[in-house]
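Trainee: Generate coordinates for the sequence data below:
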Amino acid sequence: MTTGSPSSSPDLKPWTVQSSRDVIRDRWLKLRADDCVTADGTEITPYYVLEYPDWVHVVAIDDEDQLILVEQYRHAFGGITLEVPAGAIDREDPSVTAAAARELEEETGYVAEQWRSFGKHSPNPATHTNFCHTVLALGARPSGTRLNDPTEQIRVVRVPVRDAARLAADGTFTNAMQIASLAIALGAIGKWNP
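Mentor: Purely as a prediction, here's the structure:
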C-alpha cells in the first residue's frame, strides 16, 4: 500500500469527459450523464453525476449542554429521523455561517451567540458535486421566530450532548453525514464521548 496524501500519487489521472447531457434538471434535482474515458482509455458511458448546492449542518448547543435537534419525516427513509438542523446554502447567503444561522432559526426558532466553522467535506465524491459544511453554534437560545416551510413538519428536540455518540452508535441518528458533523464539532470541544 502506498502512503502519502491522496493528491501526491503521480499515477492517478482524471478522466476525460467526451460529452455531457442533462437527464433531469429541476428545482430539486440536477442529474447529468457524462460520457467519460479513463486515463488508460476505458470508456465509462454514461457516468451519472448529481449536482446539488452545498449543504450546511448546524451542531447547536444551548447553555444547559443540550443539543438542539429536529425530528421529521423523511420519505426515502420511510420514517421519522433525528437530525441536526441542516439545509442547502442559498446563493443569497453571504457566508456558510450566515446559512447556518438561517437554517437554525428557520427549523428550530433558535439563534446562537458563538459560531465556528469546521470546513467542508464531500457527501459522496463518486457521485455528488457538492460539499457539506459543519458549523458549531454555541449559546443557542429560542428567538421567538420560526419560519414554517409547508414541505417540512419539524419537531424540535433537546438531547444532552453527552448522549450524542451513543445515539450515533445505536442507530438513533440515521444520517451518516450528520454523524460525521457531530463527531467533528463535538470532538473539537472535547464532548464526543464514544
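
Trainee: Going by C-alpha atoms from here, please, whenever you check contacts or count neighbours.
Mentor: Will do.

Trainee: so Glu105 touches Arg141, yeah?
Mentor: No - if you go by CA atoms under 8 Å, Glu105 and Arg141 don't touch, sitting 9.9 Å apart.

Trainee: Do a quick rundown of the helices in this structure.
Mentor: 96-108, 164-169, 176-188 (DSSP state H).

Trainee: Show me how far the last one is from its chain's centre.
Mentor: The chain centroid and the centroid of helix 176-188 are separated by 10 Å under CA atoms, centre = their mean, to the nearest Å.

Trainee: Also the first one?
Mentor: The chain centroid and the centroid of helix 96-108 are separated by 13 Å, computed with CA atoms, centre = their mean.

Trainee: What of the second one?
Mentor: On the basis of CA atoms, centre = their mean, helix 164-169 is displaced by 17 Å from the centre of the chain it belongs to.

Trainee: Now it: buried residues?
Mentor: 164-165, 167-168 (16 or more other CA atoms under 10 Å).

Trainee: With distance to Met177 added, can I get the residues you listed in CSV?
Mentor: Formatted as CSV, the buried residues of helix 164-169 follow (distance: CA to CA, whole Å):
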residue, distance to Met177
Ala164, 14
Ala165, 14
Leu167, 14
Ala168, 11
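
Trainee: burial of Arg91, as a residue count?
Mentor: When neighbours are counted by other CA atoms under 10 Å, Arg91 registers 10.

Trainee: how much space between the residue of the chain positioned farthest from its centre and Leu29?
Mentor: Within the chain, the residue lying farthest from the chain centre (CA atoms, centre = their mean) is Gly41, at 34.6 Å. To Leu29, Gly41 is 31 Å away according to CA to CA, to the nearest Å.

Trainee: what's the answer for Ile44, then?
Mentor: 22 Å.

Trainee: likewise Lys120?
Mentor: For Lys120, the distance to Leu29 - CA to CA - is 21 Å.

Trainee: same question, Thr81
Mentor: 22 Å.

Trainee: These two - which one has more neighbours?
Mentor: Thr81 (16 against 13).

Trainee: Also this sequence, please, to line up against the first:
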Amino acid sequence: MTAHPVLPGELADPATLSDSRHAWPVSSSDIKYESPYVSLRVDTIVDPAGGEHGRAVVQPNGAIAVLAIDDEDRVLLVEQYRHPVGRRLLELPAGTLDVEGESSIDAAARELAEEADIVAEHWESIVHLLATPGYSTEAWEVFQATGLSAVPPAERTTREAEEADMVQWWLPFDDVVTAILAGRITDSLTVAGVLAVQVLRNR
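Mentor: The predicted structure is shown next:
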C-alpha cells in the first residue's frame, strides 16, 4: 500500500478495491419484533479491542426494481403513495423477494407484470445495492427490461391497497435523468438504476 502524498489514507488499487466479507463477533442477540416481511433484533457486537456495542439490525426481505425501456427510449415509472414519507413517489416498478424459492429475476418479471401489466423479452442485471447498511440487511438489485409487450387483459393482476391507486407514466430516459438531478424523483432504487444505466451508456 502507498500513502496518499498529502492527505490521510492509502492510494487504492482500482483493480482490487472491493467490499469484503468481515464480521465482528456477536456476544448476544435479542429479537424484538418478527413478521413475514421484516424483523428487528438488537445485537451486541465486540470490536477488535474487546469493547461491546449495541446495534439494532432491521431484517426486511430483499427487493428488486425494473428499469423498463420501450422502443422509443422511454422509461416506465409508477406513481405510488408511500405512507411512511406521506408522499406520492415516482418509482421504477419494484417489489420485495417475498415468494419462497423465487429468483430475483423471476421476482422482477412478476412485479413488472403485477404493477404495470407488462412482460419483457430481454433482461439484464444492472446494479446491486445495500439499502441502509448502517442498520439494515436489505439488499437490492435493479434489472433493465426491454422488448416489452402488454399482458393480455384477461391475465392482468387485480391490484389492491396502494397498488390499486397506482398511475403508470412513460418519460424519455434523458428527462428522467434530469428529474432525478433536479430532486423531483427521489426514490433511491430508481435513482440508482437510472444513473447506473446513464453511466453504462456513456462508457
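
Trainee: follow-up on the earlier one: taking the buried residues of helix 164-169 of the first structure, tell me the two that lie furthest apart.
Mentor: Ala164 and Ala168 (6.3 Å; CA to CA).

Trainee: Look up the closest residue to Arg32 of the first structure, ignoring the ones flanking it.
Mentor: Asp22 (4.4 Å; CA to CA, 6 or more residues apart in numbering).

Trainee: Could you check how far the counterpart of that neighbour in the second structure is from Thr44 of the second structure?
Mentor: For Asp22 of the first structure, the aligned position in the second structure is Ile31, judged by TM-score structural alignment. For Ile31 of the second structure, the distance to Thr44 of the second structure equals 12 Å [CA to CA].

Trainee: the more surrounded of these two?
Mentor: Thr44 (18 against 12).

Trainee: Tell me who's in contact with that one.
Mentor: 26-29, 52-55 (CA atoms under 8 Å, 6 or more residues apart in numbering).

Trainee: Skip the chain neighbours and tell me the closest residue to it.
Mentor: Closest to Thr44 of the second structure by CA to CA, 6+ apart is Gly54, at 4.4 Å.

Trainee: residue nearest the centroid of the first structure?
Mentor: Cys132 (4.1 Å).

Trainee: ok, that residue - contacts?
Mentor: So Cys132 of the first structure contacts 54-57, 120-123 (CA under 8 Å, 6+ apart).

Trainee: Then Asp63 of the first structure?
Mentor: Asp63 of the first structure neighbours (CA under 8 Å, 6+ apart): 138-140.

Trainee: ok, Val142 of the second structure to Leu195 of the second structure distance?
Mentor: From Val142 of the second structure over to Leu195 of the second structure (counting by CA to CA), the distance is 11 Å.

Trainee: again but with Tyr135 of the second structure, I slipped
Mentor: Relative to Leu195 of the second structure, and taking CA to CA, Tyr135 of the second structure is found at 25 Å.

Trainee: ok, now Ala113 of the second structure?
Mentor: Distance from Ala113 of the second structure to Leu195 of the second structure, by CA to CA: 24 Å.

Trainee: re the thing from before, can you work out which residues contact both of Glu105 and Arg141 of the first structure?
Mentor: Common neighbours of Glu105 of the first structure and Arg141, using CA under 8 Å, 6+ apart, are Val111.

Trainee: With distance to Pro85 of the first structure and neighbour count as new columns, can the contacts of Cys132 of the first structure be given to me in CSV?
Mentor: Below are the contacts of Cys132 of the first structure laid out as CSV (distance: CA to CA, whole Å; neighbours: other CA atoms under 10 Å):
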residue, distance to Pro85 of the first structure, neighbour count
Asp54, 15, 20
Trp55, 11, 22
Val56, 8, 27
His57, 6, 27
Lys120, 16, 17
His121, 17, 17
Ser122, 18, 16
Pro123, 16, 18
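
Trainee: Identify the residue of the first structure aligned to Glu141 of the second structure.
Mentor: Using TM-score structural alignment, Glu141 of the second structure sits opposite His133 in the first structure.

Trainee: should've said His128 of the second structure
Mentor: In the first structure, His128 of the second structure lands on Lys120 (TM-score structural alignment).

Trainee: Wait, that match touches Val96, no?
Mentor: No - Lys120 of the first structure is not in contact with Val96 according to CA under 8 Å; the separation is 9.9 Å.

Trainee: Give me the common contacts of those two.
Mentor: By CA under 8 Å, 6+ apart, the residues touching both Lys120 of the first structure and Val96 are His133.

Trainee: what ranges do the strands span in the second structure?
Mentor: 2-3, 10-11, 26-34, 38-46, 52-60, 63-68, 74-82, 87-91, 94-96, 118-130, 139-150, 167-172 (DSSP state E).

Trainee: Would you format the ones you listed as TSV with distance to Thr158 of the second structure included?
Mentor: Formatted as TSV, the strands of the second structure follow (distance: least, CA to CA, whole Å):
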stretch	distance to Thr158 of the second structure
strand 2-3	59
strand 10-11	54
strand 26-34	28
strand 38-46	25
strand 52-60	25
strand 63-68	20
strand 74-82	16
strand 87-91	20
strand 94-96	16
strand 118-130	14
strand 139-150	15
strand 167-172	14
